[in-house]
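Peer 1: how would this look folded up:
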Amino acid sequence: MLPPEVFERNPWQLMWLIPHLTIIAASISALLLTNIHWGYRLLLAVAIGHSYGCLMYLAHEILHGTVVKNGTLQNWLSGICMLPYCISPEHWKAWHNRSHHCHTSKTGRDPDSFGDVYMNRKAPFAKFTTKLAPGSGYLRSWFFMGFWFSFHALVTLFVHSKVFEYWKPAQRRKQLALFSAMVAFWAGVGYAVGPYNFAFIYLLPMVVANCVQMFYISTNHLFCDETQEENDPLINSLTVSTPRWVSWLHLNFGYHVEHHVMPYANSKHAPTIQAALKEHFGTRYHEMPLQQALRVLYETPPVHLSRQELVDMRTGIVYSTLGPNGELPQVVDQVAVPVRPRKRVKNRPAAVDVPVTETPPEDGEQNRAA
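Peer 2: Sure, this is the predicted structure:
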């Protein structure tokens, strides 16, 4: 159903390096060489951070092989783009290309999933990170967008990569050395420009860059079905729509079902792939405006009770996942707290009217956490 050009590389995307590197260089020069008001400094920090985030989108395309073919060139170009995040090309390919794409929404194996009840009960670190997630009900979750991508890069490098053996020991040492070199680079920048300038050159821009990434990433899978047995993007992924100019600026990153169906097709062709998916699969294809997806994200807990159920670990309120024809998550049940795993269900339960309590039931650990 797709024309041959959908499967061709798009080296013209490298032209995005010019405006973004220019914005970064010009903004940093203005911050260091002038005494402009702190309000303008904030605007420049936002511009720098947005360009950092957009370069990450470009690195994502490069490392999927959709821009240039040569592997060495891919590594150098993407390495420049990902330098603000201190992520090496091989780290990203192991984390994103292999672990996330091959095991999407599979508890434990997908590093971008918050897993199920069993994992959150048995793994203290998973329990800790879940409390940071949107929909967890904790105040700290409202800061999620501004730090999670950078934090999660550390988690995948130091925890997930070791548990699931991304690399052999020598390769792992190499990745840790590359990470240390990138951290040393930014530490050197901070020492050279001073703490005040460093805040506007790097720290505040990275908050913006994290938001640029996480507005999309967090809405693409978290309230979709868990897929332990099969990796079906029509079930575990969601496309989020934005104004056309925003989508163009962000390299069509919101077209996420399309990307998981054909990860090695350049994002330029995502609208063409979308049209074919809609024609072939109809309402099984899931799409939602970004603003609505963000609202649903914060209204829906991140932990799976079963394949098609999500549960609030504090209250026991159970929600459905995104429905097979795009039905929004809703309250379907309530279970006792502390929440325990239950057998996976194949059929989606009917919605029921369950009153949501303001505070969790009496339980020492849960109340302290709340």
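Peer 1: Going by C-alpha atoms from here, please, whenever you check contacts or count neighbours.
Peer 2: Will do.
Peer 1: Kindly provide the distance from the nearest residue to residue 95 once chain neighbours are set aside to residue 220.
Peer 2: The spatially closest residue to residue 95, leaving aside those adjacent along the chain, is residue 156, at 6.7 Å (CA to CA, 6 or more residues apart in numbering). Taking CA to CA, to the nearest Å as the measure, residue 156 falls 19 Å from residue 220.
Peer 1: So these two - more neighbours on which side?
Peer 2: When residue 156 is set against residue 220 and neighbours are counted by other CA atoms under 10 Å, the residue ahead is residue 220, at 25 against 21.
Peer 1: Also this sequence, please, to line up against the first:
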Amino acid sequence: MQFTNSQALIPQGTYAKKLRPLLPAEAFLPDPTKLVILFINLTILVLGWMIASHLDSWSIYLLWLYLPIAIIMGNSVMSLAVSCHDLMHGTVIRNSRLIHWITLLGLTMLWMPPTLWKVVHNRVHHNKTNSLDDPDRNYLYEQPNTWSKWFYHQFLPSFDVNPIRLVVGMGTVWGYYAFRNLTSVLFFNGQSVDYLPASFRVSAKERWAIAGEFFVMLMIHLSILVYLQFDPLKLILSYFLPIGIGYAVLIFYIYTHHLISPMTSVNDPLLNSVSIRVPKIVDLLHLNFSYHTEHHIFPGMNSDYYPMVQELLKIHYPDRFNLLSAGEAWHLLLTTPRSYKDENTLTDWSGKMSVPCPVKMPNDKESVKTSSSMTVEI
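Peer 2: Next up, the predicted model:
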């Protein structure tokens, strides 16, 4: 695939160099108070399982009272994901050994060994965002029709997704994402793993670490199942339902942050990433995870200061910055296909459609504003 718009792209470092002097120094200092949030959410999960262990003594007519607990637990799964995300970017504490053991616990519900996350997210995704080498991008139409690509097309939001498949996918796609990355490095660890959008490698030391961390996570999950006595009711309400809710919220963010953007040969976060607007309470619960473009410019920044970066982007790059409401971004996902035909064009499984990426290159002449800072073709 040939990239044709590299002259319109600005490297991430250029944005950071311009905006960094306009931000306070404390924005780049670690904030250990966020560990409190992480441990609160771990405690919520443990308390939820402790309550669930007594569900077999509840009247069948009172079981619905556990549903609010399951929803709170689901939010804790999501909150652990973003807490560990910030922790592994070094914005909470700087002690690497402590970071490793805390994130091993925090990422267990996501089946994501911290060493694997450090490689696929910090090392690869952040440096090669939405490029040919990014394992988190949409598949190319020209890539082989593997089992993974089939799953991707069946369950991700698109113009032709079945509503039932979409609902099932919201609660399971994160598990599929973890599985495909985990198996790729443990079983193959090569540059030609055809079921990934883009292959990546880990060192031998990292590979053994990933295997060991996965084993620890597996033992923790088995311990939870044993504690809940493998009781179907307890497992459905306090294990599968909270995990499904947490996965759905997390994958919603991931979908809206990147999948409607063009591919870029240069890591330009104002074009290959999207920030979304969500209610303030949601930003509070999820550590400003909706400010995703801001995060890609300053991955090592305290997330409390992302709103300040957003205001600077509106001032200095109003025609490049892509800011959408969560509803607008979701609508665009549901009205477009999910494979890249080329860097600016999306297509379906058959390759017969040609739909311009809703997020447009700045030199596109046939675009109009649909929000304060986003363009789509008409």
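Peer 1: one step back: just the element for the residue mapped onto the residue nearest to residue 95 of the first structure from the second structure, please.
Peer 2: Applying TM-score structural alignment, one finds that residue 156 of the first structure aligns to residue 181 in the second structure. Assigning secondary structure by DSSP states H and E places residue 181 of the second structure in helix 163-183.
Peer 1: With the first structure overlaid, report how far the helix or strand following that helix is off on average.
Peer 2: Using DSSP H and E, the helix or strand that directly follows helix 163-183 of the second structure along the chain is helix 204-227. Between helix 204-227 of the second structure and its aligned stretch in the first structure, the superposed structures give an average distance of 2.3 Å (mean CA distance after the TM-score superposition for the first structure).
Peer 1: Centre-most residue in the first structure?
Peer 2: If you average the C-alpha coordinates of the first structure and look for the closest C-alpha using CA atoms, centre = their mean, you land on residue 217, 3.0 Å from that point.
Peer 1: what do we get in the second structure for that residue?
Peer 2: So residue 217 of the first structure corresponds to residue 254, using TM-score structural alignment.
Peer 1: hang on, the earlier thing: the residue nearest to residue 95 of the first structure contacts residue 112, doesn't it?
Peer 2: No - no contact is recorded between residue 156 of the first structure and residue 112 when judged using CA atoms under 8 Å, the distance being 9.2 Å.
Peer 1: just to revisit the earlier point, and the helix holding residue 181 of the second structure, what's buried?
Peer 2: 166, 169, 170, 171, 172, 173, 174, 175, 177, 178, 181, 182 (16 or more other CA atoms under 10 Å).
Peer 1: of these, closest to residue 68 of the second structure?
Peer 2: When the buried residues of helix 163-183 of the second structure are compared for distance to residue 68 of the second structure (CA to CA), residue 171 comes out closest, at 17.4 Å.
Peer 1: From residue 93 of the second structure, how far off is the closest one?
Peer 2: 31 Å.
Peer 1: same deal with residue 298 of the second structure?
Peer 2: 16 Å.
Peer 1: which parts of stretch 250-257 of the second structure are buried?
Peer 2: In stretch 250-257 of the second structure, the ones that count as buried by 16+ other CA under 10 Å are 250, 251, 252, 253, 254, 255, 256, 257.
Peer 1: Put together TSV for the residues you listed, with distance to residue 290 of the second structure on each row.
Peer 2: Written out in TSV, the entries for these read as follows (distance: CA to CA, whole Å):
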residue	distance to residue 290 of the second structure
250	11
251	12
252	10
253	7
254	10
255	12
256	9
257	8
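Peer 1: Give me the subset of these lying in helices.
Peer 2: Taking DSSP state H, the ones among these that sit in helices are 250, 251, 252, 253, 254, 255, 256, 257.
Peer 1: quick one, what contacts the first one?
Peer 2: Residue 250 of the second structure is in contact with 78, 81, 174, counting by CA atoms under 8 Å, 6 or more residues apart in numbering.
Peer 1: same thing with the last one?
Peer 2: Counting by CA under 8 Å, 6+ apart, residue 257 of the second structure makes contact with 273, 274, 275, 276, 292.
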